[in-house]
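J.: predicted model and sequence below, questions to follow.
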Amino acid sequence: MAIMIKTPEEIAKMRVSGRALRQVHDAIAPHVVAGVSTMDLEEIAVKKIAELDAKAAFKGYHGYPSALCTSVNEEVVHGMPNAKRVLKEGDVLSIDCGVIIDGYYADAAVTYPIGKVSDHARKLLNVTLHSLEEAIKQCQVGGRLSDISATVQRICEAEGFGVVREFVGHGIGRSMHEDPQVPNFGEAGKGPRLKAGMVLAIEPMINAGGAGVHVLKDGWTAVTNDGSYSAHFEHTVAITKDGPQVLTR
């Protein structure tokens, strides 16, 4: 495992990418409503990314066709925008996006309720987001990588939710996926020591039911085995001597 340590100058460049990515998410958010297709949201994202003189990190990555991943309801991650996939009241939609500016990546995801959702769906979103925020607090110099993982698992499993094993967070920098992997499960106090200059994409992927998932025939879209809803939140986080800095806030 070769974990890349970023200089303060590199983290500053990643912060530029992170702020741009936040602007992309902010441009999309008002349009995440019933009656809109996931391709409509893709078009908004593509336009905003171009306005920011950024590059879509996902498009073309291992052949992926879009700037966004738009995963609806039981879709966990890597759902592809589709003009025929129209959002309806009670759905949940996770939007994952990445951008590149000046050779540096940022990656972030948000899950939205569409109109009025069930109490269980609302709880799933709230708990998943809470687990991310608590995991970010573990990004302290001298801590262990698995402290992040264990925090997500503890919070989400305590509420009866399933923690996805097949997909994990990751290091990020001049590549979208760098070492180390950042699982959302594990025993605290294990793994590499956290050092200033590490930058991690932390991304709880949590199911309302069981943890099991499988990938559809399209080769991308991962769905829950039991058809339960799934939530996904993600931030790009720099570890510094002054504590965690969320670059995509």
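T.: Yes, it's here. Numbering: from 1, shown residues only.

J.: only C-alpha atoms from now on, for both contacts and neighbour counts.
T.: OK.

J.: which other helices and strands contact whichever helix or strand His170 is part of?
T.: Using DSSP states H and E, His170 maps to strand 169-171. The contact analysis (3 or more Cα pairs under 8 Å, 6 or more residues apart in numbering; DSSP states H and E) places strand 169-171 against strand 178-182, strand 199-202.

J.: now Pro65: how far from Glu178?
T.: In this view, Pro65 and Glu178 are 22 Å apart by Cα to Cα, to the nearest Å.

J.: who touches the residue nearest to Val199 when sequence neighbours are not counted in this structure?
T.: In this structure, Val199 finds its nearest non-sequential neighbour in Ala238, 4.3 Å apart by Cα to Cα, 6 or more residues apart in numbering. Counting by Cα atoms under 8 Å, 6 or more residues apart in numbering, Ala238 touches 11, 196-200, 244-247.

J.: show the subsequent helix or strand relative to the biggest helix by length in the chain.
T.: In the chain, assigned by DSSP state H, the helix with the most residues is helix 8-28. Following helix 8-28 in sequence order, the next helix or strand is helix 38-51 (DSSP H and E).

J.: residues of that following helix that come out buried?
T.: 38-43, 45-46, 48-49 (16 or more other Cα atoms under 10 Å).

J.: what about the residue lying closest to Val32 once chain neighbours are set aside, distance to Arg122?
T.: Residue nearest to Val32 in three dimensions, not counting chain neighbours: Ile114, with 7.1 Å by Cα to Cα, 6+ apart. Using Cα to Cα, Ile114 is found at 10 Å from Arg122.

J.: please apply the same query to Ser66.
T.: From Ser66 to Arg122 the distance is 28 Å (Cα to Cα).

J.: want to compare, so here's the second one:
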Amino acid sequence: MSITKESELIGMQRVSQAVAKTLKLMREHAKVGMSTKELDEFGGQILKEFGAKSAPYLTYGFPGYTCISVNEEAAHGIPSPFKILKEGDLVNIDVSAELDGFWADNGGSFVLGKDLYNHQPLVDASKAILRKAIFATRGGIKISDIGGLIEKEAKKRGFKVIKNLAGHGVGLSLHEAPENILNYRVRMNGERFRKNTTVAIETFISTKSTIAVELQDGWTLVGNKGGYVTQHEHTILITDNKPIVLTAENEIWEAAS
């Protein structure tokens, strides 16, 4: 959305704080032996305390308050009482919500407990690449240039990107223009970021796959060639200089894992 008055900025700050705090607290609450359904219910309660409503449920009828993806799941994992978190799991939590007509989105991957399976380098790469991409984003920059930066940085670290998942505009709905802030360069795309607009920038960094494919449950995505995927995401306000990270309170860059 385009921010044209202070009340709109305040609205975006409030919903961004709600999703950011929910993500942070869910990450801290996650424990070995807990089901992803239990973790999701915890997150749903926090959203309710903020007065916010789950965006994937409102928009798509998603069967959960948040998306929780574990290990080989790349995105949109359904919370389940039968999916029990284990030591060393690669966990992704994606939290988006609506509050008083404004929408925000954020997410982050982390290793639960000890890094038994060497997932941490992938997590660290995703976080570092997101930081670099966000702070290269400003009004007038081509969207494809940010995609090119993400892919280049992933390759430098020995990883790939998922090409059919993307960041997007956000604000008056969960997904709005620009609809495809991709993780690679599309040379024919001349669209540029606009000052005073809000977007969700996200990285999808992979060990083997380049395409996400949907499982039979109609929601969960996995990589087309297997392996693992990490995702990190912030909602930002674009300016002429450094963007304002509206979801900074999720502390995904400060988190140890």
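T.: Sure, I can see it. Note that the structure is predicted; figures quoted are calculated from it, not measured.

J.: about what we covered before: between the helices and strands packed on strand 169-171 of the first structure, which one is closest to Arg22 of the first structure.
T.: Closest approach to Arg22 of the first structure among these is made by strand 199-202 (14.2 Å; Cα to Cα).

J.: now the helices for the stretch 51-200 of the second structure?
T.: With DSSP state H, counting those that start in this stretch as the criterion, the stretch 51-200 of the second structure has helices at 55-60, 120-134, 143-156.

J.: let's have those in TSV, adding mean neighbour count and distance to Ser206 of the second structure.
T.: Shown next, in TSV, are those (neighbours: other Cα atoms under 10 Å; distance: least, Cα to Cα, whole Å):
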stretch	mean neighbour count	distance to Ser206 of the second structure
helix 55-60	15	24
helix 120-134	21	8
helix 143-156	21	8
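
J.: what's the closest non-adjacent residue to Arg193 of the first structure?
T.: Nearest residue to Arg193 of the first structure, sequence neighbours excluded (Cα to Cα, 6+ apart): Arg144, at 4.6 Å.

J.: which position in the second structure aligns with that neighbour?
T.: Applying TM-score structural alignment, one finds that Arg144 of the first structure aligns to Lys142 in the second structure.

J.: roughly how far apart are its match and Cys67 of the second structure?
T.: Noted for Lys142 of the second structure: a distance of 30 Å to Cys67 of the second structure, by Cα to Cα.

J.: state the distance from the counterpart of Ala74 of the second structure in the first structure to Ala57 of the first structure.
T.: Taking TM-score structural alignment, the alignment pairs Ala74 of the second structure with Val76 from the first structure. Applying Cα to Cα, the value for Val76 of the first structure to Ala57 of the first structure is 19 Å.

J.: got it, and Thr224 of the first structure?
T.: According to Cα to Cα, Thr224 of the first structure and Ala57 of the first structure sit 25 Å apart.

J.: ditto for Leu93 of the first structure
T.: 20 Å.

J.: please apply the same query to Ile172 of the first structure.
T.: Ile172 of the first structure is 12 Å from Ala57 of the first structure, by Cα to Cα.

J.: between Pro65 and Glu178 of the first structure, which has more neighbouring residues?
T.: Legend: neighbour count by other Cα atoms under 10 Å for Pro65 of the first structure and Glu178, higher for Glu178 (19 against 13).

J.: alignment lookup: the more buried one to the second structure.
T.: Aligned by TM-score structural alignment, Glu178 of the first structure pairs with Glu176 of the second structure.

J.: name the nearest residue to its match, sequence neighbours excluded.
T.: Once flanking residues are discounted, Glu176 of the second structure sits nearest to Gly169: 4.7 Å by Cα to Cα, 6+ apart.

J.: what about the one you found, distance to Ile143 of the second structure?
T.: Applying Cα to Cα, the value for Gly169 of the second structure to Ile143 of the second structure is 12 Å.

J.: then Leu90 of the second structure?
T.: Distance from Leu90 of the second structure to Ile143 of the second structure, counting by Cα to Cα: 29 Å.

J.: same deal with Ile129 of the second structure?
T.: Following Cα to Cα, the distance that separates Ile129 of the second structure from Ile143 of the second structure is 15 Å.

J.: now the aligned residue in the first structure for Val95 of the second structure: closest residue in space, sequence neighbours ignored.
T.: The equivalent of Val95 of the second structure in the first structure is Cys97 (alignment by TM-score structural alignment). Closest residue in space to Cys97 of the first structure, ignoring its immediate chain neighbours: Leu68 at 5.1 Å, by Cα to Cα, 6+ apart.

J.: all set, thanks.
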